[in-house]
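Colleague: Sequence and computational prediction follow.
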Amino acid sequence: MQAQKVKLATSNPESSTVYPILFIIGLVHLLNDALQSVVPALFPVLQNSMGLTFTQLGLIAFALNATSSLIQPVVGIITDKRPSPYALPIGLTFSLFGIIGLALAPSFWVIIISVLFIGLGSAAFHPEGSRVAYMAAGNRRGLAQSIYQVGGNSGQALAPLMAAYILLPLGQKGVLWFTIVAAAAVMLLLYIAAWYKQQVAYSNRPLKQKKTITVKSTDKSIGNRRIITFSICLLIFLVFARSWFHAGITNFYAFYAIENYGIPIADSQIYIFVFLGAGAVGTFFGGPLADRFGKRLVISLSMLGSAPLALLLPFVGPTLAYLLVAIIGFIILSSFSVTVVYAQELVPGRIGLVSGLIVGLAFGMGAVGSVALGVLADWVGLTNTIIFTVSLPFIGLLTFFLPSDQKVREMHN
């Protein structure tokens, strides 16, 4: 029943894809994640102006990602039961306050409080944003999630450019320019919330005329539930590993490039931009490829295909590193949206919870990775930390234990 309820929330429940809504929610996802990306983009500035250690930088990343991620499953559970269209603009208003605080913060602890506000705004946005993408998807769920998620990855890709061309020249107070971004996101989300509210009202009308069907538990259904539970736990672990890799590259590879290649801060940020920019392109193509060739296959290839290239990264020169980070970013982030759709099909009707677990909890556990990698970098050095980071994609071997797309369909039929 719940899966049907969400399906009816499109203009044509059977097949219509509402592209204007998808593009707007994708744009807002870009703006939201750009606001989040201001925090790691500010790291080189804060390290110079406040003398912060790698551990303190890791704690800032932890405060941001733990708040934005660990709360997402809770938000998803609540909104699965009671959809909350206006949680979207309200959440981004919290981010607006956090950006103002970050720009004016005089100390490490005020920075922590400010990023907590940004994290709260993101936690409110992501589960409901994913629901909007699902409602507007029609029968093209992979493509819809790709449009939505590529916005977020593009926003993250802007972080090194923001560092190089806004934050390094203007310093900490340059963050004030991003209040314009936050305000624009709030305005767009007011429009999205109005559409979302109409879809919820529309989907509730026919559901009231439906009868509830009780299905008795059988040995087969119990076995299917065990497979689904195992698969969700494994998928969360895989995304967890990918998020540690992502955190290692985005938070610490720039420092590695400065140390090993002898380049200035602004130039080091280009590596991160190339990685995230190529990743955004990979995210877009991953969804349609999964619609055609299967979701488990794309998830497997995204990790195992990037693993040998990632292992080469610490041992190449500065020029070849540009090419490698681009290819690695494209391949490993091609499954970013696919994992969400795969999880939604494993647990149909729980869009908010699934989004909170996969996009929020699992990917956000990169927050823990940020702290652990920061401590590791202070302890054993950047080179050893990067070598550990690039070995993580080999965990993708575990994807062979996930059920095939056909098996997932059979379990729910």
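Modeller: Sure thing, it's come through.
Colleague: only C-alpha atoms for contact and neighbour calcs from this point on.
Modeller: Fine.
Colleague: quick one: contacts for the closest residue to residue 166 other than its chain neighbours?
Modeller: Nearest residue to residue 166, sequence neighbours excluded (Cα to Cα, 6 or more residues apart in numbering): residue 174, at 6.4 Å. Contact analysis of residue 174 by Cα atoms under 8 Å, 6 or more residues apart in numbering lists 103, 166-167.
Colleague: which of those residues lies closest to residue 261?
Modeller: residue 167 (22.3 Å; Cα to Cα).
Colleague: Second structure for comparison follows:
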Amino acid sequence: MENSRLSAVAEPASPAPATTAHDAVATGTADDPRALGLVSSAHFTVDTFSNMYAPLLPLLIPRLGLSLAGAGGLAMVFQVAASLSQIGFGRLADRWRPRFLLVGGPLLAALLLSLLGFARTPLELGLLLVGGGLGIAAFHPPGAMVAYRAGGARPGFAMSVFVTSGTLGFAMAPLVVAPLAEHYGLRATGWLMFPGLLVFLCFLWKAPALPAVDRTRSRKLRELRPVARPLALLYSVVVLRTMATLSFATFVPVLLTGQGMSVSQAGRAVAMYLFACGIGGFWGGTLADRFGPRRVIVISLVAATPFVLTAPFFERWTFTLLLAVGGCFLQSTQPVNVSFAQTLAPGHAATVSSLMMGAAWGMGGVLAPATGWVADQLGLRVMLFLLGLLPLAAAACAARLPEDRRVHAPAMPAEVGVAEPHS
């Protein structure tokens, strides 16, 4: 990595020239659809595994004698392993061997999480969740780094493709895992190991190239001090947005079944909400490439507010439709946050990606249970209405981000592409 100073990133002295496709190639960030397609396919698969636990709970609880508190505790442990630990893997990717994490993460997740149906005790289940969660966490920071750099002059679009693939995989899991286990038994989850192994073999054959780690230069976290404020603001945006989106996904089935929907209908409503979030994640980064990241983040969060605020006053499918539109706007900010963070700190791309994805997502998930306490005290509808105010708080944080013209395009040290197989 070149010895570019991070302080130059945030100086407002003179606007940086726009990054053209030629500039992107010259700095080692040429458009590479093959690398983007491969890493996005892997993201789809990895995030499908990340959402296997919840759909299996109705079968795991009676089989293992789990209490609801025990099931919730295991979910919290999995969240820590899969999300909060990403910051450690991000540091490893920036300082050590990112390709090892990129290839090994999906393999570990596939091997362990596909065996959830084979667990005989809560301890075995917990160990599988922790190990599989660490595999998920290992993949995300280097995966985001590959996607960003493979985008060339359109990093927002590339990050949108990467993020959307993960969102769709997360939404797909309940539609695949639950029917499989319900019809063929819990041990049928073992068949899901094979898609993960296929991704692993594809990476071994043509792994996306990553810039070589310069071990002669010590990358210290203090190098991030010049951009600490905008990174903190971006982190706050992601935590607030995640707290809202995860809480909606958690309590929507409770509200809808209370309104007379069946469990399967409520599940389809949640899937509709998650797929709408995936659509938003796709176009958000594309718009950021054209209009600038800060503008897109603020406008999207403000646009989501009226939909999520008014949704609790309606019922059933009208409620679901309004929430889906609001979720589409909310999720459109996710790829923008990640690509913006990598632009601020190109020398720590994996670290800041882990902050914007895993660490912020995990913190939002940890805070989300607090909304259950609010619902017990004030009622479910009031709690959902209050959640609708979180996008406004996130927009207030985003409005304090630096002007788009003050964010310089990163200079990358090595071309990102698809490595040819070894002969």
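Modeller: Sure, I can see it. This one's a predicted model, so the numbers in the text were calculated from it and none came from an experiment.
Colleague: returning to that earlier point: and the contacts of residue 174 of structure 1, which of them are in helices?
Modeller: residue 103 (DSSP state H).
Colleague: Got a quick ChimeraX command for the buried subset of the contacts of residue 174 of structure 1?
Modeller: Listed next is the ChimeraX selection for buried residues among the contacts of residue 174 of structure 1, using 16 or more other Cα atoms under 10 Å:
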select :103,166,167
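Colleague: ok, the contacts of residue 174 of structure 1 vs residue 280 of structure 1, which is closest?
Modeller: Closest to residue 280 of structure 1, out of all of these and judged by Cα to Cα, is residue 166, at 21.5 Å.
Colleague: and that closest one, what pairs with it in structure 2?
Modeller: Under the alignment (TM-score structural alignment), residue 166 of structure 1 pairs with residue 180 in structure 2.
Colleague: repeat for residue 133 of structure 1
Modeller: Checking TM-score structural alignment: residue 133 of structure 1 goes with residue 147.
Colleague: Is its match within a helix or a strand, and which one?
Modeller: helix 122-150 (DSSP states H and E).
Colleague: average offset between that helix and structure 1?
Modeller: In the superposition with structure 1, the average deviation recorded for helix 122-150 of structure 2 is 1.6 Å (mean Cα distance after the TM-score superposition for structure 1).
Colleague: so who does the residue at minimal distance from the centre of structure 2 touch?
Modeller: Taking Cα atoms, centre = their mean, the centroid of structure 2 lies closest to residue 357, which sits 4.8 Å from it. By Cα under 8 Å, 6+ apart, the residues touching residue 357 of structure 2 are 83, 140, 238, 338.
Colleague: now these as TSV including neighbour count and distance to residue 229 of structure 2?
Modeller: Shown next, in TSV, are these (neighbours: other Cα atoms under 10 Å; distance: Cα to Cα, whole Å):
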residue	neighbour count	distance to residue 229 of structure 2
83	26	22
140	31	24
238	29	14
338	29	15
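Colleague: can you tell me which two in those residues are farthest apart?
Modeller: 140 and 238, at 15.9 Å, using Cα to Cα across the contacts of residue 357 of structure 2.
Colleague: which residues touch the nearest residue to residue 131 of structure 2 once chain neighbours are set aside?
Modeller: Closest residue to residue 131 of structure 2 apart from its sequence neighbours, by Cα to Cα, 6+ apart: residue 112 at 6.7 Å. For residue 112 of structure 2, the contact set (Cα under 8 Å, 6+ apart) comprises 128-129, 131-132.
Colleague: now for residue 112 of structure 2: what does it line up with in structure 1?
Modeller: Match for residue 112 of structure 2 (TM-score structural alignment): residue 98.
Colleague: Run the chain-centre distance for the helix or strand hosting that match.
Modeller: Residue 98 of structure 1 belongs to helix 87-104 when assigned by DSSP H and E. Here helix 87-104 of structure 1 shows a centroid-to-chain-centroid distance of 18 Å under the convention Cα atoms, centre = their mean, to the nearest Å.
Colleague: can you check stretch 381-400 of structure 2 too?
Modeller: Using Cα atoms, centre = their mean, the offset of stretch 381-400 of structure 2 from its chain centre is 20 Å.
Colleague: again, but for stretch 242-260 of structure 1
Modeller: On Cα atoms, centre = their mean, the centre of stretch 242-260 of structure 1 falls 17 Å from the chain's centre.
Colleague: got it, and stretch 77-84 of structure 2?
Modeller: 13 Å.
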